[in-house]
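Asks: Curious how this folds, go ahead:
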Amino acid sequence: MDFKNNIDFARIFQLAPIGMCISQNRIILACNDALTLMFGLNQDLLISASFQILYPTPDEFERTGARIAPIMNTKGSYSDERIMKRASQELFWCHVSGRALDKENPRTAEIWTFEDLSSKRPVSAELTPREREISAMIVEGKTSKMIAKQIGLSPRTVEMHRAKLMRKFCASTSSELVHKLLGPIH
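Replies: Take a look at the predicted model:
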């Protein structure tokens, strides 16, 4: 039997070991079993739903979309780690990567992968939506000035959020904060 000619891509998509979905303009068109298990939502709720259903707050959904759009439009791909929300309301760290299926019109169709990082990086403090956003960028190694420019705040405001995060995580240095945000290494 010639395996190359008999590849069932629909089955591969459905059984992939990480969450996957196809979207158009931030609306889920198709998703696999791993995504439904990760978020605790069945396919009936996910198909035709906005990505907003996966975010802790509508504001975080809007701000993340505004941050991602210019990068997707320029590069045709995007990747980050952010805090997402399960149907149970549990917050968890997730590695999210996306790629445009049509580089000329990146928002028309995209494929996204979601990797649950909760076993390696638990969400260990009560954070505001803005603190979650800034935490994700701190983990990426961005400076306060870079974060401020990317999300439209003053560097001083970002520094204030960073200071609050350091207090919440009992961190005395930025590198200690990053280590605590990343969680225990297993």
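
Asks: okay, CA-based contacts and neighbour counts for the rest of this
Replies: Fine.

Asks: Would you map the strands across the chain?
Replies: Under the criterion DSSP state E, the chain contains strands at 19-24, 27-31, 77-85, 91-100, 110-116.

Asks: So which residues of this structure form helices?
Replies: For the chain, helices defined by DSSP state H occupy the ranges 9-15, 33-39, 43-46, 58-75, 129-139, 144-151, 155-168, 174-182.

Asks: If you count neighbours, what's buried in the last one?
Replies: Within helix 174-182, the residues that qualify as buried are Leu177, Val178, Lys180, Leu181, Leu182, counting by 16 or more other CA atoms under 10 Å.

Asks: Tell me how many other residues surround the closest residue to Asp116 other than its chain neighbours.
Replies: Leaving aside its chain neighbours, Asp116 sits nearest to Cys94 (4.8 Å; criterion: CA to CA, 6 or more residues apart in numbering). Using other CA atoms under 10 Å, Cys94 has 20 neighbouring residues.

Asks: ok, back up a step: hey, which of the strands of the chain is tucked in deepest?
Replies: Highest mean neighbour count among the strands of the chain (mean count of other CA atoms under 10 Å): strand 19-24, with a mean of 22.

Asks: what is the orientation angle of that one with strand 27-31?
Replies: Relative orientation of strand 19-24 versus strand 27-31 (axes from the mean of the first three to the mean of the last three CA atoms, to 10 degrees): 140 degrees.

Asks: Alongside the first, I'd like the structure of this one:
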Amino acid sequence: MDSKNTIDFERIFHLAPIGMCISRNRIILACNEAMTDMFGLGENLLVDASFQILYPTPDEFERTGARIAPIMNAKGSYSDERIMKRASQELFWCHVSGRVLEKKNASTTEIWTFEDLSAKRPVSAELTPREREISAMLVEGKTSKLIARQIGLSPRTVEMHRAKLMRKFCASTSSELVHKLLGLMH
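Replies: A predicted model of the protein is given here:
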């Protein structure tokens, strides 16, 4: 390939229309413009920072990491939708996908993408950190038993949180709750 046909991957990374970053051990090594715009944090604040800066609470950062690590180690990739936090403290739904660059090495570098879903799915009720976690898993279609097993709660406790969410969102069925969480109903 001559110099005219060389693809500038670094420039493509920085100008990609979706938030992207490279990380190792949950520390951001590089990020692109779309990510800095989405989170309202300059590259100088994101690079060398822990992903914790992007989460509503330190506890949510810890619990999410504990849930994701075994999946990343086994599959080499992970994807979900969760509530994240901008520098302005605004909470928003975000589709997050990641993959390891070397599947054989568990502490390898990872690439992550972040898609802001706030235009399609606003965060419309005040939720506790646990309710945000359970909401994200309900949106994925997980049952109370599976949610309970994955986050170390009893199914009864998950049902209690689901009932609180149904009241907060004025939903009469679990299906209606999921639709409201997805922003399909108002």
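
Asks: on that earlier part again, nearest to Leu45 of structure 1, out of the strands of structure 1?
Replies: Of all the strands of structure 1, strand 27-31 sits nearest to Leu45 of structure 1, with 9.9 Å by CA to CA.

Asks: tell me the average deviation of that closest one from structure 2 after fitting.
Replies: Once fitted to structure 2, strand 27-31 of structure 1 is off its aligned match by 0.2 Å on average (mean CA distance after the TM-score superposition for structure 1).

Asks: and that strand, which stretch of structure 2?
Replies: Aligned by TM-score structural alignment, strand 27-31 of structure 1 corresponds to residues 27-31 of structure 2.

Asks: what comes into contact with the matching stretch?
Replies: 14, 19-23, 43, 46-51 (CA atoms under 8 Å, 6 or more residues apart in numbering).

Asks: Ala125 of structure 2: how many residues sit nearby?
Replies: A count of nearby residues for Ala125 of structure 2, using other CA under 10 Å, gives 10.

Asks: That one reaches Arg167, doesn't it?
Replies: No - the criterion here is CA atoms under 8 Å, and Ala125 of structure 2 misses it with Arg167 at 10.5 Å.

Asks: biggest separation within the buried residues of helix 174-182 of structure 1, which pair?
Replies: Farthest pair in the buried residues of helix 174-182 of structure 1, by CA to CA: Leu177 and Leu182, 8.5 Å.

Asks: Tell me who's in contact with Val123 of structure 1.
Replies: Per CA under 8 Å, 6+ apart, neighbours of Val123 of structure 1: Leu91, Phe92, Trp93, Leu181.

Asks: Could you rerun that using 7 Å?
Replies: Leu91, Phe92, Trp93 (CA atoms under 7 Å, 6 or more residues apart in numbering).

Asks: repeat for Arg121 of structure 1
Replies: Contacts for Arg121 of structure 1 were tallied using CA under 7 Å, 6+ apart; they are Trp93, Leu182, Gly183, Pro184.

Asks: can you redo the helices of structure 1 as JSON lines with distance to Ile111 of structure 1?
Replies: Shown next, in JSON lines, are the helices of structure 1 (distance: least, CA to CA, whole Å):
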{"stretch": "helix 9-15", "distance to Ile111 of structure 1": "11"}
{"stretch": "helix 33-39", "distance to Ile111 of structure 1": "13"}
{"stretch": "helix 43-46", "distance to Ile111 of structure 1": "15"}
{"stretch": "helix 58-75", "distance to Ile111 of structure 1": "12"}
{"stretch": "helix 129-139", "distance to Ile111 of structure 1": "22"}
{"stretch": "helix 144-151", "distance to Ile111 of structure 1": "24"}
{"stretch": "helix 155-168", "distance to Ile111 of structure 1": "32"}
{"stretch": "helix 174-182", "distance to Ile111 of structure 1": "26"}
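
Asks: Which one of these lies nearest to Glu104 of structure 1?
Replies: Comparing those by CA to CA, helix 58-75 comes nearest, at 8.5 Å.

Asks: buried residues in that closest one?
Replies: Glu60, Phe61, Ile68, Met72, Asn73.

Asks: contact partners of it?
Replies: So helix 58-75 of structure 1 is in contact with Gln52, Tyr55, Tyr78, Pro106, Pro129, going by CA under 7 Å, 6+ apart.

Asks: mind checking how far the fourth one is from Asn73 of structure 1?
Replies: Meaning Pro106 of structure 1. Counting by CA to CA, to the nearest Å, the gap from Pro106 of structure 1 to Asn73 of structure 1 is 6 Å.

Asks: which one of the buried residues of helix 174-182 of structure 1 is nearest Ala171 of structure 1?
Replies: For the buried residues of helix 174-182 of structure 1, the residue nearest Ala171 of structure 1 by CA to CA is Leu177; the value is 5.1 Å.

Asks: dump the residue contacts of the nearest residue to Cys170 of structure 2 once chain neighbours are set aside.
Replies: Among residues not flanking Cys170 of structure 2 along the chain, Leu177 sits closest, at 8.0 Å (CA to CA, 6+ apart). Contacts for Leu177 of structure 2 (CA under 7 Å, 6+ apart) come out as Met166, Phe169, Ala171.

Asks: if we go to 8 Å?
Replies: Leu165, Met166, Phe169, Cys170, Ala171.
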